[in-house]
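Colleague: sequence and predicted structure are below.
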Amino acid sequence: MFHHSVVQRYHIEVPFTHRLLPRARKSSLFSKMIFAKVCLALALLIGADAYSSGAPESACKDMIPRHPVEAQTRPAPYKITTSTKIVKAGTPMEVTLSGNSPSDTIRGIMLQARGSDDKPVGTFTVSPNNPLARLMKCDNKDDTITHKKHDAKEDKQTATFTWTPPATLNDVVKFRATIALNGAVFWVGVESAPVKVSA
């Protein structure tokens, strides 16, 4: 009689346990999914306001914004074009950043001209009334452009700036930018075609 009751209990409890395990696993998986979504939402919330008034000085060399998310690895939907491919030293030229489509707007920016030594060179000019951008010093005064705090309605698909090479420069430069669609979506290392500067 004792053995029979044990067997009965065994047959009752085992199916019950098997019914619980899938539920426990589903509950655990659901909890992990909720946790991941909460973390993503927090990252997006923090990222949306990350350095909204411009790039930090710590980004001067690698041009990587200190956002709580990684840079995009897919091709950037932005390009950098220049008003000329050959320019005389000391002569101003225009540099344009543009999105491939109307939805590819510019929220954040860090732009430099890099010489053959891979250091910022030359100076930019930005109007104080520009709603998107301001000047910044990395190695030298006004050698970098970054964004300023602004409303989303002032995001631009295209932004044009004036750059002037040093009067004695004889080098090939490329314009390099970090461009952010928003605080959580950005690309690092967007480059122009080479520009020859002759003294």
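Modeller: Received it, and whenever you're ready, just let me know what you need.
Colleague: please count neighbours and contacts with C-alpha atoms only from this point.
Modeller: Fine.
Colleague: ranges for the strands of the protein?
Modeller: 78-82, 86-88, 93-99, 108-114, 123-125, 133-136, 144-147, 158-164, 171-182, 185-191, 195-198 (DSSP state E).
Colleague: and the comparison structure, right after this:
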Amino acid sequence: MGITPPKSTTDQPISEEVAEEPAAKRSDTGSGTAATASGAGSTSPSDAASASADRHSLRGALVVGGAMLAACAGLILYGVLDTSKSDDTAEHRVPAAPVTYEVTGEGIADITYQALQTSGKATVAKAATLPWRTTVDVPLDQDPIVNIVLTQQGGQARCTLAIRGQHIQSATATGAFGRATCTSQFPHQEPPES
């Protein structure tokens, strides 16, 4: 009986031992088997190599296409999920100056002050422990202001306001629920010479 090479069901090429049987074996097997081994039903090594190369190039194309699709999806998600406002901030930059607010004394006070905010509302430090100090940027078109309100326990507290490091104003609050406010306008500054 002769050996007929099995048809390949895998992606690997048929090994040369099976595809190329020695001529002596083919002649011994008889005419029917020899025709099957070397006839039209079998594939030659060059056909198998060509089919394997086609499969490999198709796989490569699919891998490259999948990678490109994943990269595009990533870029789209990055654009949708990117919440940074770096482009908007540069366009809407408001001129501002540093202002130092300071409240001295002992105890607790509610402190309200102006700072650079997009909402335009004042910043509130509720029940701040004294002494308290902060330096913030204030838009040049708004007046710097700090307001203090003592608690029911009262006491004494003093607020001060400094613009660009220069002391501008101070005020004192005393007693239960005592109040004091320090405010000023920005001093006119000469434009720099060119």
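Modeller: That came through, no problem. This structure is a prediction, so every number in the text was calculated from the model and none was measured.
Colleague: where does the TM-score land?
Modeller: Here the TM-score of the superposed chains, computed with TM-score structural alignment, normalised by the length of the second structure as the reference length, equals 0.32; 94 aligned residues with a C-alpha RMSD of 4.7 Å.
Colleague: reformat the strands of the first structure as JSON lines; add mean neighbour count and distance to residue 21 of the first structure.
Modeller: As requested, those are arranged in JSON lines below (neighbours: other C-alpha atoms under 10 Å; distance: least, C-alpha to C-alpha, whole Å):
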{"stretch": "strand 78-82", "mean neighbour count": "20", "distance to residue 21 of the first structure": "50"}
{"stretch": "strand 86-88", "mean neighbour count": "17", "distance to residue 21 of the first structure": "70"}
{"stretch": "strand 93-99", "mean neighbour count": "19", "distance to residue 21 of the first structure": "51"}
{"stretch": "strand 108-114", "mean neighbour count": "26", "distance to residue 21 of the first structure": "49"}
{"stretch": "strand 123-125", "mean neighbour count": "22", "distance to residue 21 of the first structure": "64"}
{"stretch": "strand 133-136", "mean neighbour count": "23", "distance to residue 21 of the first structure": "57"}
{"stretch": "strand 144-147", "mean neighbour count": "25", "distance to residue 21 of the first structure": "53"}
{"stretch": "strand 158-164", "mean neighbour count": "18", "distance to residue 21 of the first structure": "56"}
{"stretch": "strand 171-182", "mean neighbour count": "23", "distance to residue 21 of the first structure": "43"}
{"stretch": "strand 185-191", "mean neighbour count": "20", "distance to residue 21 of the first structure": "40"}
{"stretch": "strand 195-198", "mean neighbour count": "19", "distance to residue 21 of the first structure": "65"}
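Colleague: so which of these gets nearest residue 14 of the first structure?
Modeller: Taking C-alpha to C-alpha as the criterion, residue 14 of the first structure comes closest to strand 185-191 out of the strands of the first structure, the separation being 50.2 Å.
Colleague: on that earlier part again, turn the strands of the first structure into CSV, columns for distance to residue 30 of the first structure.
Modeller: What follows is these, written out as CSV (distance: least, C-alpha to C-alpha, whole Å):
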stretch, distance to residue 30 of the first structure
strand 78-82, 38
strand 86-88, 59
strand 93-99, 38
strand 108-114, 35
strand 123-125, 52
strand 133-136, 44
strand 144-147, 40
strand 158-164, 43
strand 171-182, 29
strand 185-191, 27
strand 195-198, 54
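Colleague: which stretch among those comes nearest residue 31 of the first structure?
Modeller: Minimum separation from residue 31 of the first structure across the strands of the first structure (C-alpha to C-alpha) falls at strand 185-191, 26.4 Å.
Colleague: list the helices and strands that closest one packs on?
Modeller: Strand 185-191 of the first structure sits against strand 78-82, strand 171-182, with contacts defined as 3 or more C-alpha pairs under 8 Å, 6 or more residues apart in numbering; DSSP states H and E.
Colleague: and of the ones you listed, who's closest to residue 23 of the first structure?
Modeller: Across these, the minimum distance to residue 23 of the first structure, taken as C-alpha to C-alpha, is reached by strand 171-182, at 39.3 Å.
Colleague: now do the closest one and strand 158-164, the angle between them.
Modeller: Orientation check (axes from the mean of the first three to the mean of the last three C-alpha atoms, to 10 degrees): strand 171-182 of the first structure against strand 158-164 gives 150 degrees.
Colleague: show me what strand 171-182 of the first structure is packed against.
Modeller: strand 108-114, strand 185-191, strand 195-198.
Colleague: now those as TSV including distance to residue 124 of the first structure?
Modeller: Formatted as TSV, the entries for these read as follows, by distance: least, C-alpha to C-alpha, whole Å:
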stretch	distance to residue 124 of the first structure
strand 108-114	9
strand 185-191	17
strand 195-198	15
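Colleague: which residues touch residue 60 of the second structure?
Modeller: If a contact means C-alpha atoms under 8 Å, 6 or more residues apart in numbering, then residue 60 of the second structure has no contacts.
Colleague: quick one, strands of the second structure?
Modeller: In chain order, the second structure shows strands spanning 96-105, 108-113, 123-129, 132-139, 145-150, 156-163, 166-174, 179-183, with DSSP E as the criterion.
Colleague: and those strands, which is most packed in?
Modeller: For those, the stretch with the most neighbours on average is strand 145-150, a mean of 24; neighbours defined as mean count of other C-alpha atoms under 10 Å.
Colleague: coming back round to it: out of the strands of the first structure, flag the one nearest residue 2 of the first structure.
Modeller: In this view, the strands of the first structure are compared for proximity to residue 2 of the first structure by C-alpha to C-alpha, and strand 185-191 is the closest at 67.8 Å.
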